[in-house]
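Below: sequence and its predicted model.
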Amino acid sequence: MTNSTQHELTLVLNGTGKTGRRVAERLAGRGVPVRVASRSAETRFDWTDETTWPAALDGVRAVYLAYAPDLAVPGAPKAIAAFCEAAVEAGVRRLVLLSGRGESEAEVCEDIVRGCGTDWTIVRAAWFFQNFTESDFAGYVRAGHLALPVGDVPEPFVDADDIADVAVAALTEDGHRGRLYELTGPRALTFAEAMGEISELTGSEVGYGTLTPDEFTAALEGAGVPAEEVAFLAYLFTTLFDGRNERPADGVRRALGREPRDFRDFVREAAARGAWTA
């Protein structure tokens, strides 16, 4: 495919996060000029402070649009609409939006991006493999027990590396304009099954328990999690894990012409590098 943005500056928002970091690394590896922006990056970008946006957008022609903390939180559509307007005014010609499967609020943001006047691609992703290695869940896995308000509902967990590969293709190639890719892994697992595979492949037992929503909220509050984050996590686990997302999708194959990475392969590699070693 044509690499029409190969030498144009690309902005990676939330560029120190799970997907943003990977997208930025891949773009740099291809020789694409990259500007990494986040609240902690050299180029500061804060979704709640629009005065940080012009410097981040200066000279940019393509944007990896990853909203933090999540498109499902209140206020996300308003922020996405304001950013899209600012991006168009700054001369941005291509937006690649990271979205979430099954989130009606995220779909509102997708519609905003579709209608903003730039080329667009939507990358709608399942729950990341890396949530078990690069977030607070890693500590629970390491401790040998994870408990969530989710029962026997399967989720086709997806590799953040696959997400990054699709995003980079969409940012640098012409064949992805106007496409929506639903990205999942090749098979769905319950959280209990996922912990079972981690147990099997690491040799260390990791149990899984189901909490009531009230027990989950109380546990988060007891751990000192901020109230807004507690509310979001409670929504996430009590709303999205109702079976709506259990079917694997073909977005990785459609975008890249290959199969997505399997959870077992991810776990095997993570264990080999000591991801859950205390």
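Structure's in. What do you need? Residues are numbered from 1 along each chain as shown.

CA atoms for contacts and neighbours, from now on please.
OK.

on contacts alone, who are the packing partners of the longest helix seen in the chain?
Longest helix in the chain, counting residues (DSSP state H): helix 76-90. Where contact means 3 or more C-alpha pairs under 8 Å, 6 or more residues apart in numbering; DSSP states H and E, helix 76-90 is packed against helix 53-57, helix 104-114.

after that helix comes which helix or strand?
strand 94-100 (DSSP states H and E).

between that following strand and helix 76-90, how many degrees?
Strand 94-100 and helix 76-90 are oriented at 170 degrees to each other (axes from the mean of the first three to the mean of the last three C-alpha atoms, to 10 degrees).

quick one: strand 94-100 to helix 104-114, angle?
170 degrees.

Packing partners of strand 94-100?
Short answer (3+ C-alpha pairs under 8 Å, 6+ apart): strand 94-100 packs on strand 62-65, helix 104-114, strand 119-125, helix 160-172.

Tell me which of the ones you listed sits nearest to Thr217.
Set against Thr217 and scored by C-alpha to C-alpha, the helices and strands packed on strand 94-100 come closest in helix 104-114, at 21.8 Å.

who touches that closest one?
71-73, 76-77, 80-81, 84, 95, 97, 99-100, 120, 122, 178 (C-alpha atoms under 8 Å, 6 or more residues apart in numbering).

Got another one to weigh against that:
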Amino acid sequence: MTRDDLTLVLGGSGTTGSRVARLLTGRGLPVRIGSRSGGVPFDWTDPATWAPALEGARAVYIAYYTDLAAPGAPEVIGAFAELAVASGARRLVLLSGRGEQEAEACEKAVARSGADWTVLRASWFAQNFSEGYLLEPVLAGEVALPVFEVGEPFVDVADIAEVAAAVLTQHGHTGRTYELTGPRLLTFADAVAAIARATGRDISFVSVPVDDYAAGLAAEGVPDEVTALLTYLFTTVLDGRGAHLDDGVQQVLGRPARDFTTYAHDTAATGIWTGKTTDRGSA
């Protein structure tokens, strides 16, 4: 990639996309953010927004909202990938998930487009506890989820972003699938305990039956489709199929993945988990 090549970052105001955009911009590379809430208007549910966002782009980072496991995602991803190639984008980097058949269907759709593709299969984001739907329970002092003793190699999204920036700008990654995980397995109880230690707060983890979890979401007014997606992810994706480590971060960056304890320590220092946020930003 040259300094004249434009990269479109979808979800560029989101957890991974914002970091990818900052890394590329910091290297002096032209970036266009495609998002419903910032940058160039882009909406997965409105194909009319796709072509204007793609104009002049030579590479695209694809982060799909809400999740690749959502109904219809492979068809939408495939249609977008074909349009991207037809519009002149050659390099497509797809953020995917581990152990999800639906995500694998999306990966195949990107590959069929004829692009120079790379897939990043990421494990559960550590930042879900600080920038996602688990922040509020952490602040409340109790995280209740329909998971039990299964281990998960939580990955720091900073690592995902660094890997994405590398494969978007370097040669040698076409047709490759990288599995991105943290360096060790933790249960959700382990992860919450690490956050409690880092903050000095009393934060508990409770395993709950999936029906009770779904009922609780419904009582909070969470849309049915979001409840269905979350219960699927917790009960199917977290059934043990992802309870193993991979070295995608090491393969691309030449260094080990960040440990969850480091993430917890750095994030606690921002004050996000105590309501005393500093100007150091989130991890």
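Ah, there it is. Predicted, not measured: the structure shown is a model, and the values here were computed from it.

Where in structure 2 does stretch 110-123 of structure 1 fall?
Counting by TM-score structural alignment, stretch 110-123 of structure 1 falls onto residues 107-120 of structure 2.

Okay, buried residues for the matching stretch please.
Going by neighbour count (16 or more other C-alpha atoms under 10 Å), the buried part of stretch 107-120 of structure 2 is 107, 109-111, 113, 115-120.

go on, stretch 227-244 of structure 1?
For stretch 227-244 of structure 1, by 16+ other C-alpha under 10 Å, it's 230, 232, 234, 241-242.

Including secondary structure and distance to Glu205 of structure 1, could those go into a markdown table?
Output for the buried residues of stretch 227-244 of structure 1, formatted as a markdown table (DSSP: H, G, I helix; E, B strand; the rest coil; distance: C-alpha to C-alpha, whole Å):
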| residue | secondary structure | distance to Glu205 of structure 1 |
| --- | --- | --- |
| Val230 | helix | 28 |
| Phe232 | helix | 29 |
| Ala234 | helix | 27 |
| Phe241 | coil | 24 |
| Asp242 | coil | 27 |
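
can you redo the helices and strands packed on strand 94-100 of structure 1 as TSV with distance to Gly274 of structure 1?
Supplementary listing: those in TSV, determined by distance: least, C-alpha to C-alpha, whole Å:
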stretch	distance to Gly274 of structure 1
strand 62-65	30
helix 104-114	34
strand 119-125	26
helix 160-172	18
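
so which of those gets nearest Leu27 of structure 1?
helix 160-172 (6.6 Å).

what range in structure 2 matches the closest one?
Under TM-score structural alignment, the match for helix 160-172 of structure 1 is residues 157-169.

post-alignment, that stretch versus structure 1, mean distance?
Overlaying structure 1 shows stretch 157-169 of structure 2 at a mean distance of 0.3 Å from the equivalent residues (mean C-alpha distance after the TM-score superposition for structure 1).

For that stretch, which outside residues touch it?
Residues contacting stretch 157-169 of structure 2 (C-alpha under 8 Å, 6+ apart): 1, 15-17, 19-20, 23-24, 59-61, 91-93, 118, 120, 122, 125-127, 173, 180, 249, 252-253, 257-258, 283.
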